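K.L.:
I'd like to go over a predicted model; first the sequence, then the structure.
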Amino acid sequence: MNNEFNSKDAGLFTHAFNQNPYPAFQSLRQHDPVHQALMPDGHYAWIITRYEDAVAVLKDTRFIKDFTVFLNEAERAEAQKNIFSQNMLFADPPDHKRLRGLVQQAFTPKMIEELRGRITEIANELIDDMQGRSQIDIIDDFAFPLPIIVICEMLGVPSEDRDKFRTWSNTLVEASNDPGKAEKIQQHTEEFTSYLREWIATRREHPEDDMVSKLIQAEEAGDRLSEQELYGVVSLLIIAGHETTVNLISNGLFALMTHPEQMRTLRQQPGLIRPAIEEMLRFEGPVEFSTDRWAAETVEIQGKTIQKGDHVLVALDAANRDPEAFEDPDVFDITRGQSKHLAFGKGMHFCLGAPLARVETEVAVNTLLERFPELQLDTSSAELEWRPGILMRGLTELPVRLA
């Protein structure tokens, strides 16, 4: 344990931190960039906050994703019953390559670009529904439904079930910061598992032209997808396939509305949309901390000894504000140009859905600003609440005036 700079000193995992983590991240980068912190669930984890260290950890194969290697046989069998446990996000080579390879053909830039027309249709349909209203919640009315419709159409989820996925997804993502919701988490996990089981069984009997049917067919053709892995891959695509993009769209629009000069620049120069999105990702990234890693052997970083089996988290949003990597990192500047931000991670676990998230956000922001040129925040930024949890960073609501 590091006694010289504890989590309380750093101000981690408080309500104030949830609202604005950047002062705490700055303090850690300056005083204790490889910091062992007490997590909300009572265990300790190493927090990595400097950009250079973050890149090193994300690319270092000594930091593994499958924690079950540290368990005994009975514990491992129990852990692997979890439907989220067997997917590419929590796998190491060679399983990682196998699982990722089964889905990455649907997420190539070419395939995603072919979805642009449909994404634009969805965005315009959602905006058509806003006509006649002066105020909306950009998350409920736009940032959430757009990516959930897209991923559900790709996977073959019935449109009437989309709201169920939002409820389940929110519970499971926020679980990391609230152990007190164990009963609710258990209930929603069971509901989600039951739904997947029935849905996959239906698709086995009646395959359609969707990704789930193709994954099932690949498994049945002997392409190495077990039933549990199928649950894991599908649940990851449903949750990760929309959660990050909801936050990227809403965080990005929030950044624009609270920096009106940048909003004006983008309206005057719509060709800046792509660098603008990269700056949104860097400045207020939708994923605050990387997903879990564990040290497969004892590793030393910045003079700190990380023991085999220790839990390690990379603070992506901290690394993306590191002044050693970015000039004036606390300034939101859509003309910043090429960005080496870590919002989608780095190395073999780089986000598979990054091309989709970028296209959805590009279409969403462009269409919204074109249709509502007077778009502006309808409350003070201090009144807004950020969602609890240490994985995702996103607002609970974002009220805006349309005209």
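P.N.:
Here it is on my side, so go on. None of the values given here were measured: they were computed from a predicted structure.

K.L.:
can we go C-alpha only for contacts and neighbour counts from here?
P.N.:
Will do.

K.L.:
Dead centre of the chain: give me the residue that sits there.
P.N.:
The chain has residue 244 as the residue nearest its centroid, 3.6 Å off, counting by C-alpha atoms, centre = their mean.

K.L.:
That one: what's it in contact with?
P.N.:
286-287, 357, 392 (C-alpha atoms under 8 Å, 6 or more residues apart in numbering).

K.L.:
who wins for most neighbours among these?
P.N.:
Neighbour counts for the contacts of residue 244 peak at residue 286, which has 28 neighbours (criterion: other C-alpha atoms under 10 Å).

K.L.:
okay, pairing it with this:
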Amino acid sequence: MTQAFASEESEELSSEEAAAAASSCSREFRANPHPVYAALRETAPVCPLSPPHGVQTYLITRYDDARAALADPRLSKDMYGAIDAYHRIFGDSSIALDDNMLFSDPPKHTRLRRIVGNTFTPKRVESLRTRVQKITDDLLDQCPKSEPVNLLPEFCFPLPLHVICELLGVPENEREQAQKWSATVAQTGFGPEARKALETAEGNLRDYLVDLIARKHQEPDDGLLSALVAARDEEGALTDHELVSTAWVLLFAGHKSTAYQIGNGVYHLLAQPEQKRLAFKDASATAAAVEEIFRFETSVENSTFRYAKEDLVIRDTLIPKGALVQISITGAHRDPEAFADPDRLDVTRPNVQATHIAFGVGPHYCIGAALARLEMQTALTTLFGRFPDMALAVAPQEARWLTVPFPAFRGLAELPVVLEPS
């Protein structure tokens, strides 16, 4: 039994119930959002929400609308343009880390992405292949084999964290602390204590990155951060502020989503042995399986915020100027108008790489997509190749999913497995 079956067994929700569930971000909704998104696709595909942060928000759940909205220039990523909303959600302390290509529009976005893209090249990613394999093997060597092990902290998180840190040039003895600060930023809620924790973690990260960049100025290495320090285009180099924010977004985006995605893939393949068998017939089958896992249970549940630069209508719903918009990648990926039998994991599903939107669409397409694919394919191939009899240490229906109040990521809270069952 898998998470997909849970949605099939759930009672049908009214549009009001679904909207209330999505607005509340309740533990029940976070544990299994699929029935809510299914109801919204049918009855309120562009749904006004009343989320905990208190800013008027519209949620898009159908695939065609989601794909169009991700590339719609009327929906701005520049949260400075929606500064009041930004402050209400994130507070003033976040601004120092958010002056990057993720939260900007052209022409600024074009300039930042061009500079980063000129250094974060396919050749640089491919050069990491041997290191990704070595890190994968070393982590698995250290895991207990015949007793339950939680793969999230022992494997799924350390792998992409070490890879992105090596790519950037973060010293090994500084990585754990950077990850802890990043985790606080990712999982903070909206109460006073959460705000304080968020501000402290963001301040620590900012100070750390300022210091790290200063060290790269003094002693450059062959890492991506040193390359960014030296990079410039016809408009000049990145400012120190832009360097700090760019380093932050690469560090954060470069490990969190991939870690949860690896966990989602391991879980679903263990829960469905026939799909596991099909996924590892050969290298091309594994590559296709990875793309289906990105579709079936993407770790990026919702897009980052956009806001309407003008009044606009999407599927007969007026989104007023200034309102926030989120695109449900998870909801869009289960749309039956886009994918046949979408609640079924099918690792042989044709053409899924060209149709899923796990990495976005348009100008903001994920610059790290090639690295995420490399890490996913290496992690799953090595894990299941070394431990073909690996099994979940709990019944599939007892798996615990993240229930943090802010639905940025879709992933497991823990992944207990036995690598070599007796």
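P.N.:
Received the coordinates, thanks. These figures come from a predicted structure and were not determined experimentally.

K.L.:
so what number do they get for TM-score?
P.N.:
Superposed pair, TM-score by TM-score structural alignment, normalised by the length of structure 1: 0.93. Supporting alignment: 398 aligned residues with a C-alpha RMSD of 2.3 Å.

K.L.:
Map the residue nearest to the centre of structure 1 onto structure 2.
P.N.:
Aligning on TM-score structural alignment places residue 244 of structure 1 opposite residue 257 in structure 2.

K.L.:
Now find how far off-centre the helix or strand hosting its match is within its chain.
P.N.:
Per DSSP states H and E, residue 257 of structure 2 falls inside helix 256-271. Distance of helix 256-271 of structure 2 from its chain centroid, counting by C-alpha atoms, centre = their mean, to the nearest Å, is 12 Å.

K.L.:
Relative to structure 1, what is the average displacement of that helix?
P.N.:
In the superposition against structure 1, helix 256-271 of structure 2 averages 0.8 Å from its aligned positions (mean C-alpha distance after the TM-score superposition for structure 1).

K.L.:
so after that helix, what's the next helix or strand?
P.N.:
Following helix 256-271 of structure 2 toward the C-terminus (DSSP H and E): helix 273-279.

K.L.:
In structure 1, what range does that next one match?
P.N.:
The aligned range for helix 273-279 of structure 2 is 260-266, by TM-score structural alignment.

K.L.:
Which residues does that stretch contact?
P.N.:
So stretch 260-266 of structure 1 is contacted by 256-257, 272-273, 276, 332-334 (C-alpha under 8 Å, 6+ apart).

K.L.:
switch to 7 Å and redo it
P.N.:
With C-alpha atoms under 7 Å, 6 or more residues apart in numbering as the test, stretch 260-266 of structure 1 has contacts from 256-257, 272-273, 333-334.

K.L.:
now for the residues you listed, which pair is the farthest apart?
P.N.:
In these, two members sit farther apart than any others by C-alpha to C-alpha. They are 257 and 272, at 16.1 Å.

K.L.:
Show me which of the two is the more surrounded one.
P.N.:
Legend: neighbour count by other C-alpha under 10 Å for residue 257 of structure 1 and residue 272, higher for residue 257 (19 against 15).

K.L.:
quick one: which helix or strand includes the closest residue to residue 239 of structure 1 other than its chain neighbours?
P.N.:
Counting by C-alpha to C-alpha, 6 or more residues apart in numbering, residue 239 of structure 1 lies nearest to residue 169, which is 5.6 Å off, once chain neighbours are set aside. Using DSSP H and E, residue 169 of structure 1 sits within helix 162-174.

K.L.:
mean per-residue distance, that helix to structure 2?
P.N.:
Aligned to structure 2 and superposed, helix 162-174 of structure 1 gives a mean residue distance of 1.5 Å (mean C-alpha distance after the TM-score superposition for structure 1).

K.L.:
equivalent range in structure 2 for that helix?
P.N.:
The alignment of helix 162-174 of structure 1 onto structure 2 (TM-score structural alignment) covers residues 175-187.

K.L.:
if we can go back for a sec, distance of the residue nearest to residue 239 of structure 1 relative to residue 249 of structure 1?
P.N.:
Applying C-alpha to C-alpha, to the nearest Å, the value for residue 169 of structure 1 to residue 249 of structure 1 is 17 Å.

K.L.:
What of residue 346 of structure 1?
P.N.:
Per C-alpha to C-alpha, residue 346 of structure 1 is found 21 Å from residue 249 of structure 1.

K.L.:
What of residue 33 of structure 1?
P.N.:
30 Å.

K.L.:
next one: residue 375 of structure 1
P.N.:
Residue 375 of structure 1 sits 14 Å away from residue 249 of structure 1, going by C-alpha to C-alpha.

K.L.:
Looking at those two, which has the bigger crowd around it?
P.N.:
residue 249 (31 against 19).

K.L.:
I figured that one hits residue 360, correct?
P.N.:
No. If you go by C-alpha atoms under 7 Å, residue 249 of structure 1 and residue 360 don't touch, sitting 8.3 Å apart.

K.L.:
hang on, the earlier thing: now the match of helix 162-174 of structure 1: buried residues?
P.N.:
175, 178-179, 181-182, 184-187 (16 or more other C-alpha atoms under 10 Å).

K.L.:
and if you look at stretch 316-336 of structure 2?
P.N.:
Here stretch 316-336 of structure 2 shows 319-320, 322-335 as buried, counting by 16+ other C-alpha under 10 Å.

K.L.:
Equivalent analysis for stretch 102-121 of structure 2, please.
P.N.:
Buried residues in stretch 102-121 of structure 2, counted by 16+ other C-alpha under 10 Å: 102-105, 109, 111-113, 115-116, 119-120.

K.L.:
Other residues contacting it?
P.N.:
Contacts of stretch 102-121 of structure 2 (C-alpha under 7 Å, 6+ apart): 76-79, 101, 224, 227-228, 231-233.

K.L.:
switch the cut-off to 6 Å
P.N.:
77-78, 101 (C-alpha atoms under 6 Å, 6 or more residues apart in numbering).

K.L.:
Closest one of these to residue 419 of structure 2?
P.N.:
Using C-alpha to C-alpha, those come closest to residue 419 of structure 2 at residue 101, 40.1 Å.

K.L.:
separation between the counterpart of residue 323 of structure 2 in structure 1 and residue 292 of structure 1?
P.N.:
Mapped onto structure 1 by TM-score structural alignment, residue 323 of structure 2 lines up with residue 310. Using C-alpha to C-alpha, one gets 10 Å for the distance from residue 310 of structure 1 to residue 292 of structure 1.
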